[in-house]
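# Structure of the sequence below:
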Amino acid sequence: MNKLLLKSVREYKKQSILAPFFVLLEVLMEVMIPMEMAKIIDIGIAKGNLPYIIQRGLILVVMAMLALYFGVVAGRMAAVAAAGYAKNLRHDIFYRVQEFSFKNIDHFSTSGLVTRMTTDITNIQMAYMMSLRLLARAPIMVVLSWFMTLVINPKIALLFLVVIPVLGGALIFIAKKAHPHFVKVFDEYDILNNSVQENVNASRVVKSFVREGHEIDKFHGISKYVYKLFTKAEGIVAWNSPVMQFVMYTVILLLVAISGKSIAFGTMETGEMTSVLVYAMQIMMSLMMVTFVFVLIMIAEASTDRITGVLTEEPEMQPKENAVKEVLDGGIVFDHVDFSYAGEGGTLSLKNVNLSIKPGQTIGIIGGTGSSKSTLVQLIPRLYDVTKGSVKVGGIDVREYDLESLRDQVSMVLQKNVLFTGSIYENIRWGDENATDEEVERVCRLAQADGFVKEFPNGYNTMIVQGGNNVSGGQKQRLCIARALLKKPKILILDDSTSAVDTKTDALIRRAFREEIPDTTKIIIAQRVSSIEDADQIIVLDEGEIVGIGTSQELLRTNEIYREVYESQVKGGGDDE
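Next up, the predicted model:
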């Protein structure tokens, strides 16, 4: 476990310290038991002293009960500490991800983040718990058992001094060989989880194209590769047990030989030999425990590296001191803006964009696929930062704003509409969690969603399933528009958000915008000319550059790209209702 991750232990430090403490007490009791057994054999049984046997027998029972009690308490403390540590780690990763910009999130796949918060943290939790219990127990047991053996027979104690380093070196060698394979396994887990997630999310497409067989084959291929990697890693780790067994039985044979000779010459008692054998077993079993924990630590080490990668990822957009917390109006200015997803020196998606939008204006954006329409609007709420130039909202560079304050005044209905599991009321209230039922229903009327919502048996209390798969594409778009309107933003951005509704509904939504939110700046990205034809200004984008700005009539006279789109849709019947 590295220092960064151990910071997440926090309020569970007490349990993390108490667990090894109670393990120490447990081990002390267990180490003293063989000495008492030796006394019973050499003094009580050898001399036929029954009262002595009963006295020492009672002491043995008390020691055993205390060892049991301390073991139970230590186990409980370790379990609480490990579960709490895992809880805090999940909290820290999740909160870290919330701070990420889109650029940061692009470094990790969705399935990769899910694996880190589930499988990887479970691996670390198990390794931490076993470390508190077994890794704390083994060294104490080895040292105390060796010391007790030294008191009984120094020759045998010297034998252990040779065996323990040899065995420890073998275990470390095995661990180093297996570790790279475990690292690769969890990278492949990300791919496996991504395959499952993709298949479930796109289940309708898979079934409609009858591609279940292809998806099964793809899953089996990845699953088989994970199996091979795990088998290879576990195959190396499997050497732990035979090595341990070989060493253990070799030690026992040597012990019997040395002890037998000592008993024959009268330098050692039978009870002492029994005690030495018990101590030998305790030392060997402790080392076996270490091998078990080593396997868990090897697996956890691979998970630790992956989690550390998330926690050390620096959020691209750091909060500024004295950041501006109030957006004055919805005015927008793009000043010589260049943007590249790869950062400085990368291929530019936007090139020298200069644009001025007045508060309350309705702006249409049109252009071919890949012309960077979505990229342009994502710079306004600072989902990405410009590579060169500046974007200003309300006369202030967006980088000077407090992010929460800025985004609270910019509502975006993204190209890919997302609804969450919960009722329609709960989904709309993402725009304002304190909104009344009447306010929710009002924005739904503006977004032309009220009609179909009331047709549901449970109306606004209808539950949306995961991904919003129980409503149509057009219904989902209208609910997302209603959610955005509930924020009462100064800027409303619709990124191709009415593509799934008919032209009549689209026109009603735009009329509601004009009449109900005249002071809100509205930016509409659309493929249909009819969706933006009545905008105050229309921006034509081509390969990341603005190649035309004006009203629909002006662009028909001056811009060939707009004229071609207009004629192909209007004259070709593309907008017929």
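
# CA atoms for contacts and neighbours, from now on please.
OK.

# now the strands for the protein?
332-339, 350-357, 362-367, 388-393, 396-397, 410-413, 422-423, 463-464, 491-495, 521-525, 537-542, 545-550 (DSSP state E).

# Need the ones you listed in TSV (columns: distance to residue 287).
Below are the strands of the chain laid out as TSV (distance: least, CA to CA, whole Å):
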stretch	distance to residue 287
strand 332-339	58
strand 350-357	62
strand 362-367	69
strand 388-393	60
strand 396-397	63
strand 410-413	60
strand 422-423	52
strand 463-464	55
strand 491-495	62
strand 521-525	66
strand 537-542	69
strand 545-550	68
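
# who wins for proximity to residue 156 among these?
The closest of these to residue 156 is strand 422-423. By CA to CA, the value is 69.2 Å.

# where along the stretch 451-577 of the chain do the helices fall?
473-485, 503-516, 552-558, 560-570 (DSSP state H, counting those that start in this stretch).

# most tightly surrounded among those helices?
helix 473-485 (a mean of 25; mean count of other CA atoms under 10 Å).

# outside of that one, which residues touch it?
411-413, 417-419, 427-431, 440, 443-444, 446-449, 452, 468, 492, 494, 497-501 (CA atoms under 8 Å, 6 or more residues apart in numbering).

# To compare with the earlier structure, here is another sequence to fold:
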Amino acid sequence: MLLKILGRYLKPYWPLLVAVGVFQLAQSLASLYLPSLNADIVDNGIAKGDVPHIFTVGVIMLGITVLQVACAITAVYFGAKVAMSLGRDLRGGIFHTVSEFSEREVSQFGAPSLITRTTNDVQQVQMVVLMTCTLFVSAPMLAIGGVIMALQQDVGLSWLMAVSIPVLLVAVGGIMSRMVPLFRLMQKRIDKVNLVLREQLTGIRVIRAFVRERHETDRFASANADLTETAVSAGRLFALMFPVVMLVMNVSSVAVIWFGGIRVGEGDIQVGTLMAFLQYLIQILMGVMMATFMGILLPRAAVSADRIGEVLETKTSVVMPKNPVTEVTEVGTVEFLDATFQYPGAEEPVLKNLTFAARPGRTTAIIGSTGSGKTTLVNLLPRLFDVTGGSVLVDGVDVRELDPDLLWSLIGLVPQKPYLFSGTVASNLRYGKPDATDEELWEALDIAQAKDFVLEMENGLDAEISQGGTNVSGGQRQRLAIARALVKKPEIYVFDDSFSALDTGTDARLRHALARKVHGATMIIVAQRVSTIIDADQIIVLENGEIVGIGTHEELNESNTTYAEIVSSQLTAEEAL
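Model (predicted):
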């Protein structure tokens, strides 16, 4: 999967990668040439007292060193540019894929895991690309070129390379084989820490209300300890890697000096040749060590790439139409025809054979007990889910055939849990209509019964809103979410229990304002309170995912047992009349 991702996302950067390879090659050739010049100075300069030769070769060595440094800096610069660009593109690709997911796929992965995959996992892949751009050419060049150059200096000592290199590879391979499962487990435990932390930050009020700080502290400590345990295990293996490499390198160096000294004493080689051979052996082992460092990064990057690949290769259950309908003739008509929805693996459908229609200028209300499928029903309309049976039509066209942008432009959805983005009141209200004027914003706020409290806020429309709208009350957050939908001026309004945080007086005033100002639109209201829907033109009663009654309040109160039970549990006899 790592190679697949790199092949896909590195295509635009092949020219830079070639440049990196060229500069690494020049750097490696310079490194391989320097020991032979050093040997030349010792054998032909120092040994013979030839100062001009020493000076000449020394200047050449200095020039090659400067070239080597310049090539190294340039290679690292281009390599960093490629790696950072890859990280940017990979994060963008994950975000684009996730943005097309239905709620089913988002729930399948979980928000904490998706965040980890977009940040930490991408960082692991990015790091291995950076190190590859830095070492990919130089490491094998130093290892292979060093062997060739060392053999040119003295074949008699070559058996030391034949022993030290395999020993190093076997030791490193054994350590790496144990690190892969630890890295896989580590990423999962990072997901767990993110999950617990996100829940605690989001649910801080509940935690404090139920005095569960100690429990949540212990819960986080447990997840943190598990991650630490895995990280320490991986760290121990990581720490073992370099001592093993250095041990092999130092023992090999001692062996070269020992046996090379014997050959110098016997007159088989010169001192400069021995020094060059020792430098080449060190370069060979350094090349292996750099490859080893790559080997340390690769297992974790491979695990991260697998996790990223899972996201990128997951297909959304909400499939985009091949030939989308981009224009509609009817205005605001919604029809459910034998609509059925069942979660994958579930024994029973959540919604069963729902058939009804919502018309422009009319209010359709949906009521039922908790778990009856009300929210799932309205989620089928903007295609947060797709029906598993039957169809949902908007303006006479199946929503699965409509152009997504057209479909979403027709619908103004106020979700059950309204969410506000960090910014200002105005930026939140303009979310669905960026070019809305201030007059339009104030009109929407007036209808949503939010004008008064926004006027009281410092800076009015420019008042700051924190992430999630946590600096305003639940009722204010609901009214701002309703105003946001009103600014959009869609053909179809969907209010998913959007008045639950409002007092009855505000609820009544808001409904009257809606009836007066947006009377030509189709309005679908999901509610728990009967008082919210008592004036609806059509009330649909859901029970266990099935429609058990359709009619007005008066009709259902007289003829439908389920609705009558809901009414009797909420309203007095006088209010029900």
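
# Superpose the two chains and report the TM-score.
The TM-score (TM-score structural alignment, normalised by the length of structure 1) is 0.96; 574 aligned residues with a CA RMSD of 1.7 Å.

# coming back round to it: save the helices of the stretch 451-577 of structure 1 as TSV, and put in distance to residue 358 of structure 1 too.
TSV is the format used below for those (distance: least, CA to CA, whole Å):
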stretch	distance to residue 358 of structure 1
helix 473-485	19
helix 503-516	15
helix 552-558	18
helix 560-570	22
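
# Apart from its neighbours in sequence, what residue is nearest the residue minimising distance to the centre of structure 2?
Most central in structure 2 under CA atoms, centre = their mean is residue 118, positioned 2.7 Å from the mean C-alpha point. In this structure, residue 118 of structure 2 finds its nearest non-sequential neighbour in residue 91, 5.6 Å apart by CA to CA, 6 or more residues apart in numbering.

# burial measure for residue 503 of structure 2, as a count.
Look at residue 503 of structure 2: counted by other CA atoms under 10 Å, it has 10 neighbours.

# Residue 448 of structure 2 versus that one, what's the distance?
Separation of residue 503 of structure 2 from residue 448 of structure 2 (CA to CA, to the nearest Å) stands at 13 Å.

# just residue 205 of structure 2 next, same as before
27 Å.

# And for residue 338 of structure 2?
Counting by CA to CA, the gap from residue 338 of structure 2 to residue 448 of structure 2 is 34 Å.

# Can you pick out the residue with more neighbours from those two?
Using other CA under 10 Å, the more surrounded residue of residue 338 of structure 2 and residue 448 is residue 448, with 26 against 16.

# got a list of what the equivalent of that one over in structure 1 touches?
Structural alignment (TM-score structural alignment) places residue 448 of structure 2 against residue 447 in structure 1. Residues counted as contacts of residue 447 of structure 1 (CA under 8 Å, 6+ apart) are 478, 479, 481, 482, 509, 512.

# let's see it at 10 Å
Applying CA atoms under 10 Å, 6 or more residues apart in numbering, we find residue 447 of structure 1 in contact with 441, 475, 477-485, 505-506, 508-510, 512-513.

# And residue 465 of structure 2, by the same measure?
420, 421, 422, 423, 424, 425, 426, 427, 428, 471, 472, 477.

# for residue 257 of structure 2, same thing?
251, 263, 264, 274, 275, 277, 278.

# Please apply the same query to residue 202 of structure 1.
residue 196.
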